[in-house]
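1. what follows is a protein structure lacking sequence information:
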């Protein structure tokens, strides 16, 4: 739950209220599910050079990308635009129009779903089945101004279990985002959010007994961006607070972070990235705060790529270090990567990677560990209004001060069918697997869940 601010996949605070819709203007940090890679997802790739369509073997994709990257700028059509992923591209005949009033647009969604799981408590033995019904309304108001921007979003999710009502949970969230354009090259943005959440039973360190763990989370961030010549400078400060209910309040913590980033354009298609993050975590209610309070630093350097219709994203590597008040420390190799590859105009392959230090207060109290995650996802537009998706993510937790290692896996497959602007169908199958080993191992479990959902959109 808590962790470093290095970019990663996250499940909490999904910013896009609709499953298939234009890209949201804001991006929130995410927790992302565990899983594994699936080899051989695609056989070919497409590249467009000088207006001609060229088909190449996947093994040659990187070579082709390098040729495009270092080709003279004038070799490409000047009005050529970068590709948009399958999920982000607009679909004018199926995207909800919203309700316009003055300089603002209102969008709203009502999601209805039913999910069947064969291990509702994520237990190692004696797994229990259940059916979960959910209702999730949300609404978003955003400005349509040519300069500056404001966006406000709120929603909730209400879950009811058919057999185990003790697992019923209600969650909610509210977010604000505002951007001030200072001249033509600078912006200042303020974001704030609050939410009431429930810890998933499938988290590797979540308790298996008792009522679901509920908590409140607040986030505030101030970010400034300035662009000049071939450089973009980004700086920001942020604060995140967790407040847990009941006896779990020993997990209450506050994290303050400062970050800086420099993007330098080496060529129109390749850039250099340098970034640094420093944070401080304080657990006020813990009986021995010295073993959990800490200061962390992460330094990363890497490259960003934008090969027009072939690939875009960035890869960063560096060093992380976390020092605890008790005197112990953890350090190692840090990785943060996110790449989108477009083998065809109808398919997007997303690859992510992350490695950093974490700590957790849960079933095993507080123990620092190094977490490594790699994931891949394929989105394919079978029809204009039918999107197929499959993803997998694998992870490993290496605990520093106890003899424990967790292997985490998550995979899913599904489809989104847009009936019209107002109605969409969604189907998902999700598989979660955790294997814990060592003298201080926690638990092993597998869970299968199948979900059918219906969305009404404004």
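-> Arrived safely, thanks for sending. These numbers come from a predicted model, not from an experiment.
2. going by C-alpha atoms from here, please, whenever you check contacts or count neighbours.
-> OK.
3. how far away is residue 370 from residue 330?
-> Remark: distance between residue 370 and residue 330 (Cα to Cα, to the nearest Å) = 8 Å.
4. what do the two both touch?
-> 357, 400 (Cα atoms under 8 Å, 6 or more residues apart in numbering).
5. who's more crowded, those two?
-> residue 370 (21 against 18; other Cα atoms under 10 Å).
6. which residue comes closest to the more buried one once chain neighbours are left out?
-> residue 357 (4.4 Å; Cα to Cα, 6 or more residues apart in numbering).
7. in contact with the one you found: list those residues for me.
-> 3, 4, 320, 321, 322, 330, 331, 368, 369, 370, 371.
8. how about a cut-off of 10 Å?
-> Going by Cα atoms under 10 Å, 6 or more residues apart in numbering, residue 357 touches 3-4, 6, 296-298, 320-322, 330-334, 368-372, 397-400.
9. please apply the same query to residue 182.
-> With contact taken as Cα under 10 Å, 6+ apart, residue 182 is in contact with 147, 148, 188, 224, 225, 226.
10. mind telling me what element the closest residue to the fifth one other than its chain neighbours is part of?
-> Using Cα to Cα, 6+ apart and skipping the chain neighbours, the partner closest in space to residue 225 is residue 234 (4.5 Å). Secondary structure assigned from DSSP states H and E places residue 234 in strand 231-244.
11. off-centre distance for that strand?
-> In terms of Cα atoms, centre = their mean, to the nearest Å, the centre of strand 231-244 is set 16 Å apart from its chain centre.
12. presented hereafter is structure B, for comparison with structure A:
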């Protein structure tokens, strides 16, 4: 799975409002047979008529990298300081039970992210890769400090001008965010996990027809955790310190075919299939979480004059679990990304996604995740970029909450109770590029979460509001 960053990929902005779908992970597909057609002199599927503010070249303010033979190496270091108004992402904590130490606690932190990337400079074929380390150190709550790191490698082998094999792999050591309801927020420290991924595929154009097939695998392994003492959980929601029940391997397959109606517009159909294999059962209900599912979408991608470009798809998804006590999860699938260009200096981007994701809550194996975000980027000057965003997300759990006997929790009308979580966030940012090697940025974000069902007695209320500020200095070559 790939997380979708609301802002720049820094730890404080990662895992904000978007939850990737199970079937949206590394994907692979079925290679679809050719529909024929006369080869054209140029591709009908390149959407570069418009250039967004963040994509635009800035002569005099772009690092050139270090050339070594036929490779270009690009080192980069981000350092900064930040503030969070609610480190534990909790509210309305009962002081009488001693939980007030977690309520709306603020803190400042220091941040550093050194990274390096290399790219080939060949006339044919391509290879690129890199590595990074992200470290956050809190001043007062040192147990919330974390270090993430990872490395990746991607490549492409050109068969012809319009056909290539591609692939890649990555490995990451990450920490879960306290702000995610789907993570284990009742533990005394953020949970660490490792993620490995590998993918490969083939794509080709036949005149007006383009095909793509891709196959991938991903593994996740979660460290065990320590539950915060004295936590009292209402029957209906269980958190387990032993996180082995979340360890899994996912295989995904993808096939796509597109037809160019005009030079600037194409219609497409995409089919994905996934298999989820979990290492074990949870410690409470002993239920298997293995599943398989599919997602089919169709739509259009386009680049119209100087007004708009994007890709909009709609379809259907379904995830079925081997254990019959888990409900099948299905619904309307949405995958959209639109860019509007009101002027050469302004880009407005709208993204939307709806799919299914794995759950960290023992009573439910998965949930439907819906996310919408709009972002505005404006080039005030060639070296000054202003940005803002607003985002909304909703998680819907179909499975009912269960009591200690494994029976559904009922409301006052005798109906099973399920969970629903709404998230909303806004943010503002500015980046100032001083020269090719140095830039500074400042970001502010506000996020709120509303949980429909309160599941803790006299303890934690997971509705929260959090304000964050981050000041970053970037050095690059």
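-> Happy to help now that I have it. Not measured: the values here are computed from a predicted model.
13. do you know the score for how well these two fit?
-> Superposed pair, TM-score by TM-score structural alignment, normalised by the length of structure 1: 0.82. Supporting alignment: 394 aligned residues with a Cα RMSD of 2.2 Å.
14. still on that earlier bit, the strand holding residue 234 of structure 1 aligns to what range in structure 2?
-> Aligned by TM-score structural alignment, strand 231-244 of structure 1 falls on residues 209-222 of structure 2.
15. aligned to residue 451 of structure 2, what sits in structure 1?
-> Checking TM-score structural alignment: residue 451 of structure 2 goes with residue 436.
16. please read the previous query as pertaining to residue 72 of structure 2.
-> With TM-score structural alignment as the criterion, residue 72 of structure 2 matches residue 105.
17. count the residues that sit near its match.
-> 16.
18. how about residue 434 of structure 1?
-> 24.
19. the host helix or strand of it: how far from the chain's middle?
-> Per DSSP H and E: residue 434 of structure 1 is located in strand 423-437. Chain-centre distance of strand 423-437 of structure 1: 15 Å, with Cα atoms, centre = their mean.
20. now do stretch 306-315 of structure 1
-> Centroid separation for stretch 306-315 of structure 1 versus its chain: 19 Å, with Cα atoms, centre = their mean.
21. so that stretch matches what in structure 2?
-> The aligned range for stretch 306-315 of structure 1 is 303-312, by TM-score structural alignment.
22. rewinding a little: with structure 1 superposed, average distance for the match of strand 231-244 of structure 1?
-> Taking mean Cα distance after the TM-score superposition for structure 1, the mean distance separating stretch 209-222 of structure 2 from the aligned residues in structure 1 is 0.7 Å.
23. thought residue 430 of structure 2 was touching residue 442?
-> Yes - counting by Cα atoms under 10 Å, residue 430 of structure 2 does reach residue 442; the two are 5.5 Å apart.
24. on that earlier part again, wait, the match of residue 72 of structure 2 touches residue 153, no?
-> No - counting by Cα under 10 Å, residue 105 of structure 1 stays clear of residue 153, with 11.7 Å between them.
25. so what sits against both of those two?
-> 140, 141, 142.
26. need the counterpart of the first one in structure 2.
-> With TM-score structural alignment defining the correspondence, residue 140 of structure 1 maps onto residue 117 in structure 2.
27. now swap in residue 261 of structure 1 and tell me
-> By TM-score structural alignment, residue 261 of structure 1 lines up with residue 256.
28. mind reading off the mean deviation between the helix or strand harbouring that match and structure 1?
-> Using DSSP H and E, residue 256 of structure 2 maps to strand 248-260. Following the fit onto structure 1, the mean deviation recorded for strand 248-260 of structure 2 is 0.7 Å by mean Cα distance after the TM-score superposition for structure 1.
29. just the angle between that strand and strand 209-222, please?
-> Relative orientation of strand 248-260 of structure 2 and strand 209-222, computed by axes from the mean of the first three to the mean of the last three Cα atoms, to 10 degrees: 160 degrees.
30. following strand 248-260 of structure 2, which helix or strand shows up next?
-> Counting by DSSP H and E, what follows strand 248-260 of structure 2 is strand 265-278.
31. what's the angle from whichever helix or strand comes after that following strand to strand 265-278?
-> On the C-terminal side of strand 265-278 of structure 2, the closest following helix or strand by DSSP H and E is strand 291-304. Computed by the same axes, to 10 degrees, the angle separating strand 291-304 of structure 2 from strand 265-278 equals 160 degrees.
32. what do residue 430 and residue 442 of structure 2 both touch?
-> Common contacts of residue 430 of structure 2 and residue 442 (Cα under 10 Å, 6+ apart): 386, 471.
33. just tell me the aligned range of stretch 388-396 of structure 2 in structure 1.
-> Aligning stretch 388-396 of structure 2 against structure 1 (TM-score structural alignment) gives residues 390-398.
34. the matching stretch vs structure 2, mean deviation?
-> Counting by mean Cα distance after the TM-score superposition for structure 1, stretch 390-398 of structure 1 comes out at 0.9 Å.
35. from the chain's centroid, how far away is that stretch?
-> 13 Å.
36. about what we covered before: which among the contacts of residue 182 of structure 1 end up buried?
-> 188, 224, 225, 226 (16 or more other Cα atoms under 10 Å).
37. hmm, the last one is touching residue 187, no?
-> Looking back up the chat, that one is residue 226 of structure 1. Yes - the pair residue 226 of structure 1 and residue 187 passes the contact test of Cα under 10 Å, sitting 6.6 Å apart.
38. joint contacts of those two?
-> residue 234.
39. in structure 1, what residues pair with stretch 161-170 of structure 2?
-> The aligned range for stretch 161-170 of structure 2 is 184-193, by TM-score structural alignment.
40. same question, stretch 126-142 of structure 2
-> Taking TM-score structural alignment, stretch 126-142 of structure 2 hits residues 149-165 over in structure 1.
41. residues of the matching stretch that come out buried?
-> So stretch 149-165 of structure 1, judged by 16+ other Cα under 10 Å, has buried residues 149, 150, 151, 152, 153, 154, 155, 156, 157, 159, 160, 161.
42. please apply the same query to stretch 378-397 of structure 2.
-> 378-379, 382-397.
43. still on that earlier bit, excluding its backbone neighbours, what's nearest the match of residue 261 of structure 1?
-> residue 270 is the one closest to residue 256 of structure 2 (Cα to Cα, 6+ apart), at 4.3 Å.
44. what's the match for the one you found in structure 1?
-> Residue 270 of structure 2 maps onto residue 275 in structure 1, with residues paired by TM-score structural alignment.
45. shouldn't its match be in contact with residue 236?
-> No - the criterion here is Cα under 10 Å, and residue 275 of structure 1 misses it with residue 236 at 11.5 Å.
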